[in-house]
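Student: model the structure of this input:
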Amino acid sequence: MKKIFLSALAISATILAANAQVDLVKKASENATEAANKGFHFTNLIDLSTTPIENQGSSGTCWSYSANSFLESEMIKNGGDPIHLSKIYTVRHAYMDKANAFILMQGGLSWGDGGEGHDVINMYAKYGAIPESDYTGLVDGRKINRFGPMQKVLKNMLDSVTKIKGQIDPLAWKAAFKKVLDDSLGVVPQSFQYKGKTYTPETFAKEVVRINPDNYVEFISQNTTPYYKKAMMMASDNWAYQWDYNITPTDMTDIIDNALKHGYTVGWGADVSEPYFSWPNGVAFVPKNALTLEGKNLTRDEKAAIYNGDKTEMQITPENRQEGLEDYTTTDDHGMHIVGLAKDQDGKEFYIVKNSWGVTNQYKGFLYVSKAYVQYKTTSMLVNKNAVPKSLRRKMEL
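Tutor: The predicted model follows:
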């Protein structure tokens, strides 16, 4: 009975992880109110070029949508075509690599849809890229991602392989795993046409995307390890066990400001589960009473009062930021894409953020996020190292 219960629990956890970000969208929508952002009025100051908003559907693939959107803007900045890269091409290669790590670690690895921005860079470096028009990951007439059934099969397969403990040919389980991906997402084309020329994923990356993966660096912020040195990203979705540069909360916004000023966008991972993050109304900030609000299930009227009330923000310090990481009020929820800078009605600066939940909110898929929110709730940042201020580059020897 115990073994059966644990197996069922593992399957349930996998399905929940696959739909976690969709649940966040639904929860936010249920709490939506037209009055909630009446107190905010934004004027855009910097609005960098991006590809159109997409929808990740019922899949925890925000990391691929956001970081690939980031690469698409890098292409545009470099004079390239504004095209959508295939997010699911990145995803399926990450799943194959993660599955191999899962088996090698005998199941001692978090499994699910999730990943990090650095996975997109790593997969691009290893496997190249494909235009989304040539690999959508949608089969059998499906219009939107739905990963729950696929993930249930994959997790059961991996659990079975780990129980056998080396008694199965690695080539056999990998072929079976790939077959599930092929059936669920479609077979990856070995070559494809783009503007009348034939490419492979590798040649497309080299000749069309033309981005050097060595140019990208990821940042975290924690006060438990030395600043300006590399440290482990302590997140369950960091299945690659990536080490990133550790910086202060104010360094994060300094880097973003410098990047935007010089035409670079930023890949952004953050906690979006707080009652003062409103996706329907397109605003996130840190009210001065944020600590009393975290973890509470507020009514629509209570949530509206946050946005219509005092907009004085809580002062962010390394200490209260770290406390959020350690008591799980700051969690690695979602990947997004910072694409611009704006000011509100009081002249306070907010970042313009591109999301991957479709165009159903107040700002048609975008939202405005305060600098205090970024300093407080960021879990990681991905940026072109050339966008980092020279003083910080010297500290980290970038």
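
Student: can we go C-alpha only for contacts and neighbour counts from here?
Tutor: OK.

Student: helix or strand: which one has the spatially most central residue of the chain?
Tutor: Centroid-nearest residue in the chain: Gly335, 2.0 Å away (criterion: CA atoms, centre = their mean). Using DSSP states H and E, Gly335 sits within strand 334-343.

Student: thinking the residue nearest to the centre of the chain is in contact with Ser66, fair?
Tutor: Yes. With contacts counted by CA atoms under 8 Å, Gly335 reaches Ser66, the gap being 5.6 Å.

Student: need the contact list for Ile53.
Tutor: By CA atoms under 8 Å, 6 or more residues apart in numbering, Ile53 lies in contact with 354-356, 358-359, 365.

Student: next helix or strand past whatever helix or strand Ile4 lives in?
Tutor: Per DSSP H and E, Ile4 falls inside helix 2-18. Per DSSP H and E, the first helix or strand lying C-terminal to helix 2-18 is helix 20-30.

Student: what does the following helix or strand past that next one rub up against?
Tutor: Using DSSP H and E, the next helix or strand after helix 20-30 towards the C-terminus is strand 43-47. Contacts to strand 43-47, defined as CA under 8 Å, 6+ apart, come from residues 260-261, 339-345, 352.

Student: and for comparison, fold this next one:
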Amino acid sequence: MKKPFIYVMLMATSTIAFSQSYQFKSLIDLETTEVISQGNTGTCWSFSTSSFLESEIMRLSGKHIDLSEMYNVRQTYPRKAWNYVMRQGMAQFSEGGLAHDVINSISQFGVVPNEVYTGLQETEKKHDHSEILGDLKPILDAYIKNPTAYRGDWKMDVEAVLDAALGKQIETFVYEGETYTPQSFLEMTGLQIQDYVSITSFTHHPYNSNFILEIPDNFSNGSYYNVALDELVQITNEALKAGFSIELDCDVTETTFSSKYGLAVIPEDKKIGEVALKAITKEKEITPEFRQQEFENFNTTDDHLMHIVGMVEDQNGIIYYKVKNSWGKHTKKVPNDGFIYMSEAYFKLKTISIMVHKDALQPSVKNNLNL
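Tutor: As a prediction, this is how the structure comes out:
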């Protein structure tokens, strides 16, 4: 058993010795807000989509507004609870969500700045939702088990838990000397929520169609436009070149996705692991068939959402996406400090979907998707 291990180590050492350390040059760097941390929560979907919309506000109006991530979370939990109850517990009830859940929340409830709704209690400095599900789920399960025996109103009980954990609903607030409702504040931002579309690429549905993506966090049955894999890459590249940032839903469970190194790659040889994060190595060619296989065997899941804000290239001319994460800035000096440089190979294999403003799409794409 020792010989294969020694062989792998020798190959890894050889790879380091003869490979080049990464050197990046910025190609596109779109305006965005600062990297922040989602804390101890599973709400990356709200942090990433809020960041995406903050950049959209900058693009549309030049305004710099720090949107409240927790306001969207607060509005979405009752919808999750309703879905779980009406499916009699035969559905996922978790902290997870998707980009369109933020869009759905804003469409109905508007949007507010972070300074008026932080989702933090007076003594809290960072988000910690470790107890929210434990407080909510027994309420829902008790009602599902015997609705007629449940004392009180389960919906009101859910609202009480959320009020205590995140804060009560907001009807009006003052921002920069003006009084707003969440709906009038949305109008002020210039965002037209109906203009954002979700796009994916899978072979189990026809291309240029739209379908409800079969992933656990899609509790709200969001619909996605389906395009060929190369077209998904082209849409992303053309959007960035035109000044549009992109919301990204992807899998970050690969050992070669690293916030420590600020890098995400798919080496051709999976055995080299961390070596590929230290030096340029040949990456695997990603086909639609392999992408579909990894999705169907659960190696690719919808476990994290982030925000694509630019493009860089290494010294060999290989393109990477500059991806804004929500795990905070590092206390120690590390590459990219909260951003990830994601290779095209990683993007092609591990992307679940993107969200983008429809104006970023080429006329041919709009025509094919009937937009």
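
Student: nearest to Phe5 of the first structure, of the contacts of Ile53 of the first structure?
Tutor: Of all the contacts of Ile53 of the first structure, Phe5 of the first structure sits closest to Ser356, with 34.9 Å by CA to CA.

Student: what's the closest one aligned with over in the second structure?
Tutor: Alignment note (TM-score structural alignment): Ser356 of the first structure maps to Ser326 of the second structure.

Student: contacts only, for Val369 of the first structure.
Tutor: Taking CA under 8 Å, 6+ apart, we find Val369 of the first structure in contact with 283-285, 350-353.

Student: so what does it match up with in the second structure?
Tutor: Aligned counterpart of Val369 of the first structure in the second structure: Met342 (TM-score structural alignment).

Student: skipping adjacent residues, who's closest to the match of Ser356 of the first structure in space?
Tutor: Using CA to CA, 6 or more residues apart in numbering and skipping the chain neighbours, the partner closest in space to Ser326 of the second structure is Ser37 (4.9 Å).

Student: count of residues packed around the aligned residue in the first structure for the one you found?
Tutor: Counting by TM-score structural alignment, Ser37 of the second structure corresponds to Asn55 in the first structure. Counted with other CA atoms under 10 Å, residues neighbouring Asn55 of the first structure total 17.

Student: before we move on, back to that, alignment lookup: the residue nearest to the centre of the first structure to the second structure.
Tutor: Taking TM-score structural alignment, the alignment pairs Gly335 of the first structure with Leu305 from the second structure.

Student: contacting residues around its match?
Tutor: Neighbouring residues of Leu305 of the second structure by CA under 8 Å, 6+ apart: 44-45, 48, 98-99, 247-250.

Student: which of the contacts of Ile53 of the first structure tops the neighbour count?
Tutor: Within those, most neighbours by other CA under 10 Å means Lys354, with 28 neighbours.

Student: excluding sequence neighbours, find me the nearest residue to Phe280 of the second structure.
Tutor: No Phe there; residue 280 of the second structure is Ile. Nearest residue to Ile280 of the second structure, sequence neighbours excluded (CA to CA, 6+ apart): Gln20, at 5.5 Å.

Student: correct me, but that neighbour touches Ala279?
Tutor: Yes. The criterion here is CA under 8 Å, and Gln20 of the second structure meets it with Ala279 at 5.3 Å.

Student: tell me which of those two has more neighbours.
Tutor: Comparing Gln20 of the second structure with Ala279 by other CA under 10 Å, the one with more neighbours is Ala279, at 17 against 14.

Student: dump the residue contacts of the residue lying closest to that one once chain neighbours are set aside.
Tutor: Of all residues beyond its chain neighbours, the one nearest Ala279 of the second structure is Ser21 (4.3 Å), with distances taken as CA to CA, 6+ apart. Contacts of Ser21 of the second structure were listed using CA under 8 Å, 6+ apart, and they are 278-280.

Student: before we move on, what about Thr172 of the second structure?
Tutor: Each residue near Thr172 of the second structure by CA under 8 Å, 6+ apart is listed here: 179-182.

Student: for the first structure, just list every one of the helices.
Tutor: 2-18, 20-30, 62-77, 87-104, 117-127, 148-164, 170-185, 201-204, 249-261, 290-293, 300-308, 318-326, 371-377, 390-396 (DSSP state H).

Student: by how many degrees do the first one and helix 20-30 diverge?
Tutor: So that's helix 2-18 of the first structure. Per axes from the mean of the first three to the mean of the last three CA atoms, to 10 degrees, the angle that helix 2-18 of the first structure makes with helix 20-30 is 60 degrees.

Student: pull out the buried positions in helix 2-18 of the first structure.
Tutor: Residues 10-11, 14-18 are the ones in helix 2-18 of the first structure that count as buried (16 or more other CA atoms under 10 Å).

Student: just to revisit the earlier point, name only those of the contacts of Leu305 of the second structure that count as buried.
Tutor: 44-45, 48, 98-99, 247-250.

Student: I'd like those residues written out as JSON lines, with distance to Leu27 of the second structure added.
Tutor: Shown next, in JSON lines, are those (distance: CA to CA, whole Å):
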{"residue": "Cys44", "distance to Leu27 of the second structure": "26"}
{"residue": "Trp45", "distance to Leu27 of the second structure": "27"}
{"residue": "Ser48", "distance to Leu27 of the second structure": "22"}
{"residue": "Leu98", "distance to Leu27 of the second structure": "29"}
{"residue": "Ala99", "distance to Leu27 of the second structure": "26"}
{"residue": "Glu247", "distance to Leu27 of the second structure": "19"}
{"residue": "Leu248", "distance to Leu27 of the second structure": "19"}
{"residue": "Asp249", "distance to Leu27 of the second structure": "23"}
{"residue": "Cys250", "distance to Leu27 of the second structure": "23"}
